[in-house]
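Peer 1: sharing a model that was predicted from the sequence below.
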Amino acid sequence: MKKQYSYIRTGILGLLLSSQALQAQNKVTLRADAPTQTINKNIYGHFAEHLGNCIYGGFYVGDSSAIPNVKGVRKDIISALRTLKVPNLRWPGGCFADTYHWKDGIGPKDKRPTIVNTWWGGVTENNSFGTHDFLDMCEELGAEPYLAGNVGSGTPQELADWVQYVNFPGKSPMSDLRQQNGRQQPWKVHFWGVGNEAWGCGGNMRPEYYADIYRKYSTFMSGNLFKIASGANSSDYNWTEVLMKNIPLHMLDGLALHHYSVVDWNKKGDAVDFTEEQYFQTMRSACFMDTLVRKHSAIMDKYDPKKKVALVVDEWGGWYNVEAGTNPGFLYQQNTMRDAMIAGVTLNIFNNHSDRVRMANLAQTVNVLQAVILTKGEKLILTPTYHVMEMYNVHQDATLIPVSIQSNNYTYKNEQLPAVTASASKDKAGVTHISLVNIDASKPQEITVETGASYKSVNGRILTSSKLQDCNTFNQPDKIKPVAFKGATIKNNQLTVKLPPFSVVVLELK
């Protein structure tokens, strides 16, 4: 028999369907009468770490470069990310954040000290891209900056000074220094991470110890700040329990969570040359995000029933072996239709849990892990993940429409996952958007969508390709891109949608 589930009540991995359901009709029901909330645009945030060629050779080429730039930042990247409507950008790490001393990256560039990036490749950086460069770039992008503070090797004074330097409008030692360096008005940075991965590269701390450290550092961070604690590594639910129990709610605005879609940390596999088994296991890891969000949220609900504290998934995405011939510490990997599936499934999960998930950051923006942009010299390509993020940006700050789903199985050998995931919203103009993903590697899925309202028209776009392993390259930059979708019809307030295998569709209903 086929079971019905709601994203609000039942985890994706908890859905077990019988073999008879394979031939049955998928069904999505829009629950417009259910309690709802806004899908915070910051769910669609990004992450830019000093790692490999994300900053240097990615975003930043320097103002003397022949590549067109604004203050050293590539104009084509600025244009692409504006189209993506990037709401926030996290910087400078990641593991790098807890070795970064912000004063090394201000003032005349030729006077800045160098630093060895001990986490990522052991390369020497000249600190030519620092606080002013990043915050000015965010203004160009129209994105809010999210600064990750150094708790691992820094001091409370250092972090407090950084807050004052970028935010204080009056006269003070740090605001005077900012003005000496050419910036009169503060940037008013709202989002602040108090350390990163304190359980690992941020200090190998116990949660009890970090809870006290967080309380100490955050005490000296003054102003209207959204302070985010270093949260759990994937399914470390004890970390969330200890922090929620020991950090007063008035000191905490967000709690981070990191989870990567990985086949096996010891044998991650190739980014392009992968098998269906590796694809299935990657998608199982991606779908596990739903379980993580539900379980961490349930713990948070015990201490914060009014949901004041946001769950901030500030690192997520696929992680594979680096491309052959590249520096292993640079984490450069190609981006295929598998990554589009990860993005579509994950963003549906975040949308449907937007009562608690109110910020997230894909790792990472340029040339690292599940990047939305890859560069090679003056060339630039947009990845399948970029296109999914662009298709989904219609959900930013829209009103969530809860969905209930009946889904067929995607079966590989003796393992099963729900083939279809979905999320829906209504924007400020009253237009309804539905995002549908079919992760099945070989079978199309026909879906009935009960809209519960009267719509006169439906149109949309689809992202798919002939093979899961397909990707955009510098020789074929547009091999994968969204095209008009003709597989949806509407009659008597019911949609019929035919999804090809491994495809992402976003529909617009009016």
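Peer 2: Thanks, I have the structure now. Residues are numbered from 1 along each chain as shown.
Peer 1: alpha carbons only for contacts and neighbour counts from here, please
Peer 2: Noted.
Peer 1: Y260 contacts W319, correct?
Peer 2: Yes - counting by C-alpha atoms under 8 Å, Y260 touches W319, with 6.5 Å between them.
Peer 1: E508 should be in a strand, yeah?
Peer 2: Yes - counting by DSSP: H, G, I helix; E, B strand; the rest coil, E508 is part of a strand.
Peer 1: which residues in this protein form helices?
Peer 2: Applying DSSP state H to the chain gives helices spanning 75-84, 131-141, 156-167, 173-180, 207-219, 237-246, 276-303, 337-352, 384-392.
Peer 1: most tightly packed of the ones you listed?
Peer 2: When those are scored by mean count of other C-alpha atoms under 10 Å, the highest mean neighbour count falls to helix 337-352 (a mean of 26).
Peer 1: what helices and strands are in contact with that helix?
Peer 2: Judged by 3 or more C-alpha pairs under 8 Å, 6 or more residues apart in numbering; DSSP states H and E, the packing partners of helix 337-352 are helix 276-303, strand 310-318, helix 384-392, strand 420-426, strand 432-438, strand 503-509.
Peer 1: structure two is appended below for comparative analysis:
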Amino acid sequence: MKTKIIIIGLLFSMNVFGQNVLKLKSDTTKIKISKEIYGHFSEHLGTCIYEGIYVGEDSEIPNIKGYRKDVVEAIKELKVPVLRWPGGCFADTYHWKDGIGPKENRPSIVNVFWGGVTEDNSFGTHEFLDFCELVGIEPYLSINVGTGTVKEAVEWVEYVTSSNKSPMTDLRKKNGRDKPWNVKFWGIGNENWGCGGEMAPDYYANLYRNYSAYIKGEDFQKVICGPSGDDTQWTETILKGLDGKNHLAQGMSMHYYTLPTNDWEGSKGSSIDFGEEMWFSTIFNTMKIEDIIKEHLTVMDKYDPRGDIKLIVDEWGTWYDKLPGTKEGFLQQQNTVRDALVAGINLNIFNNYADRISMANIAQIVNVLQSVILTKESEMVKTPTYHVFKMYNVHQDANLVPISLETEGYIYKDKSIPALTASASEKEGITSITITNANPNKALEIDCVFGANSKLLGSKIVTGEEITDYNDFGKNEKVTTSEFSVGNIKKGILKLEIPAHSVVLIQLQEK
């Protein structure tokens, strides 16, 4: 179900003013916004795992079996539905048997992709899956295809999920876990066009078929490594390579990162020191994801007309230069109001394509890239992105409500983007509408057209005074969620003003 967006305004005029109208369509939909669209990603990268999620039982930082207590509580509050692990690029150098058994006997590993640090493998399969059980998250495991083998993958699946008596289940029991874990999401390879082996797409497609044939489970959702950005040739080749055996894959991944500069080799821009030009280019580039999604869905429709294979955007988010003074390869950045807008815009887009997108995973959950949580020693910060995810969790497993949105453009120099984005859903009689205003300079008036018998339940907002505001250690939050006064619905119409650089939630129900 797609959102109709009309930009009103002249492309090169700085005096744009248009009528902004949001209409909830009366026709109903049975399309469910999968809760997994609100998923997250955790990789052995920087301090995401060690120091972020896991500090060990002997740490002075309050913990539950080694997991940071403050992070556990924050993730539960956020209602994180699914978490991807162990990578990322790291996944295709990771051999799972190195991370099981007594910790003192586990061999170390050099993280060749991220900082060249040596890890002791104290956080492995048991630690990750037990953490998911502790916080109520569905695990999503990435299988090593780059340096692994089919045998290694099959034994991992057996070790984790089998209840039969076998050498692998005996080994699991020896390591302290009697019953299997319930793991249904399996990614077979990661970025195999790049750090996952620099493979040609036809070669990978055949390799995927080989792995998938041996990875069996009644409820398994197996994910084939899809494209980077707009690489439709990769998508075309791997889906053609399935040769009609679409049952081998239930999902296809897609990765898209938002950079302000479009320069992977040079500076990507600062995460905290920026003006309107970098603000605009970031929002402009993040909105490109919708056209990219459309391009890949067109190819998917060609090879999978029934839509059995879903699109899984299992890496997305902002990517800036590392913060000054932080380690190379740790990808540490701050998280401002700009990131809140990026999160709200992307989630609105994913919601509106819920008929084809079944999962998305923001990168990454703690301390890396566009994280929802930052930690430093015993302190923890909830980022602006955290507050947007928390506000949007009303959409999880709700039915998509079709909308039409007429929006003026936000124009900067010679470019224009929609100033407003929105999505809507209904669950248990409550309709939730989320709206973003990307214009950093002015509030926008909008007419929201609802049913004649609609009654307002409440509204919330995430924003800050400045576009560069962020939440820092030892300080009061500058960007948080607060109540938002929007007036009353009259004859089914709510006239409201969406503040500059903000993300808003409105909830209503029939009288």
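Peer 2: It's in. No experiment lies behind these values; they were computed from the predicted model shown.
Peer 1: and the TM-score between them?
Peer 2: TM-score for the superposed chains, counting by TM-score structural alignment, normalised by the length of structure 1: 0.96, backed by 501 aligned residues with a C-alpha RMSD of 1.4 Å.
Peer 1: which one, of the helices of structure 1, ends up nearest to Y56 of structure 1?
Peer 2: When the helices of structure 1 are compared for distance to Y56 of structure 1 using C-alpha to C-alpha, the nearest one is helix 131-141, at 12.0 Å.
Peer 1: find me the equivalent region of the closest one in structure 2.
Peer 2: Per TM-score structural alignment, the counterpart of helix 131-141 of structure 1 in structure 2 is residues 125-135.
Peer 1: which residues sit against stretch 9-27 of structure 1?
Peer 2: Stretch 9-27 of structure 1 is contacted from outside by 1-3, 5, 287-288, 290-291, 294, 405-409, 416-418, 420, 445-450, using C-alpha atoms under 8 Å, 6 or more residues apart in numbering.
Peer 1: what about 6 Å?
Peer 2: By C-alpha atoms under 6 Å, 6 or more residues apart in numbering, the residues outside stretch 9-27 of structure 1 that reach it are M1, K2, D290, T291, I405, Q406, S407, N408, I447, T448, V449.
Peer 1: list the residues that contact the residue lying closest to E138 of structure 2 once chain neighbours are set aside.
Peer 2: Take E138 of structure 2 and drop its neighbours on the chain: the residue closest to it by C-alpha to C-alpha, 6 or more residues apart in numbering is V82, 4.4 Å away. Applying C-alpha under 6 Å, 6+ apart to V82 of structure 2 gives the contacts E36, G39, I137, E138, P139.
Peer 1: for G200 of structure 1, find the nearest of the helices and strands packed on helix 337-352 of structure 1.
Peer 2: Closest to G200 of structure 1 of these is strand 310-318 (C-alpha to C-alpha; 14.1 Å).
Peer 1: tilt between the closest one and helix 384-392?
Peer 2: Put simply, strand 310-318 of structure 1 runs at 140 degrees to helix 384-392, going by axes from the mean of the first three to the mean of the last three C-alpha atoms, to 10 degrees.
Peer 1: mind reading off the mean deviation between strand 310-318 of structure 1 and structure 2?
Peer 2: Comparison of strand 310-318 of structure 1 with structure 2 after fitting gives an average deviation of 0.3 Å (mean C-alpha distance after the TM-score superposition for structure 1).
Peer 1: what lies in contact with stretch 118-128 of structure 2?
Peer 2: Contacts of stretch 118-128 of structure 2 (C-alpha under 6 Å, 6+ apart): G99, K103, S108, I109, V110.
Peer 1: out of the residues you listed, grab the one that's most surrounded.
Peer 2: Neighbour counts for the contacts of stretch 118-128 of structure 2 (other C-alpha atoms under 10 Å) peak at G99, which has 22 neighbours.
Peer 1: and it, what pairs with it in structure 1?
Peer 2: G99 of structure 2 maps onto G105 in structure 1, by TM-score structural alignment.
Peer 1: swap in R177 of structure 2?
Peer 2: Under the alignment (TM-score structural alignment), R177 of structure 2 maps onto R183 of structure 1.
Peer 1: distance of its match from V483 of structure 1?
Peer 2: Look at R183 of structure 1 and V483 of structure 1: by C-alpha to C-alpha, to the nearest Å, they are 44 Å apart.
Peer 1: higher neighbour count, these two?
Peer 2: Between R183 of structure 1 and V483, counted using other C-alpha under 10 Å, R183 has the larger neighbour count: 15 against 12.
Peer 1: related to what we said a few turns ago, who wins on neighbours among the contacts of V82 of structure 2?
Peer 2: G39 (27 neighbours).
Peer 1: show me what contacts it?
Peer 2: Per C-alpha under 6 Å, 6+ apart, neighbours of G39 of structure 2: P81, V82, L83, A360, N361.
Peer 1: go on, V135 of structure 2?
Peer 2: Residues near V135 of structure 2 by C-alpha under 6 Å, 6+ apart: K76.
Peer 1: quick check: the gap between it and N453 of structure 2.
Peer 2: 39 Å.
Peer 1: now do the contacts for the closest residue to K442 of structure 2 other than its chain neighbours.
Peer 2: In this structure, K442 of structure 2 finds its nearest non-sequential neighbour in A500, 4.8 Å apart by C-alpha to C-alpha, 6+ apart. For A500 of structure 2, the contact set (C-alpha under 6 Å, 6+ apart) comprises N439, P440, N441, K442, A443.
Peer 1: how many other residues sit next to the last one?
Peer 2: As a burial measure, A443 of structure 2 scores 16 neighbours (other C-alpha under 10 Å).
Peer 1: quick one: contacts for it?
Peer 2: I498, P499, A500.
Peer 1: same check on I115 of structure 1?
Peer 2: Contacts of I115 of structure 1 by C-alpha under 6 Å, 6+ apart are T124, E125.
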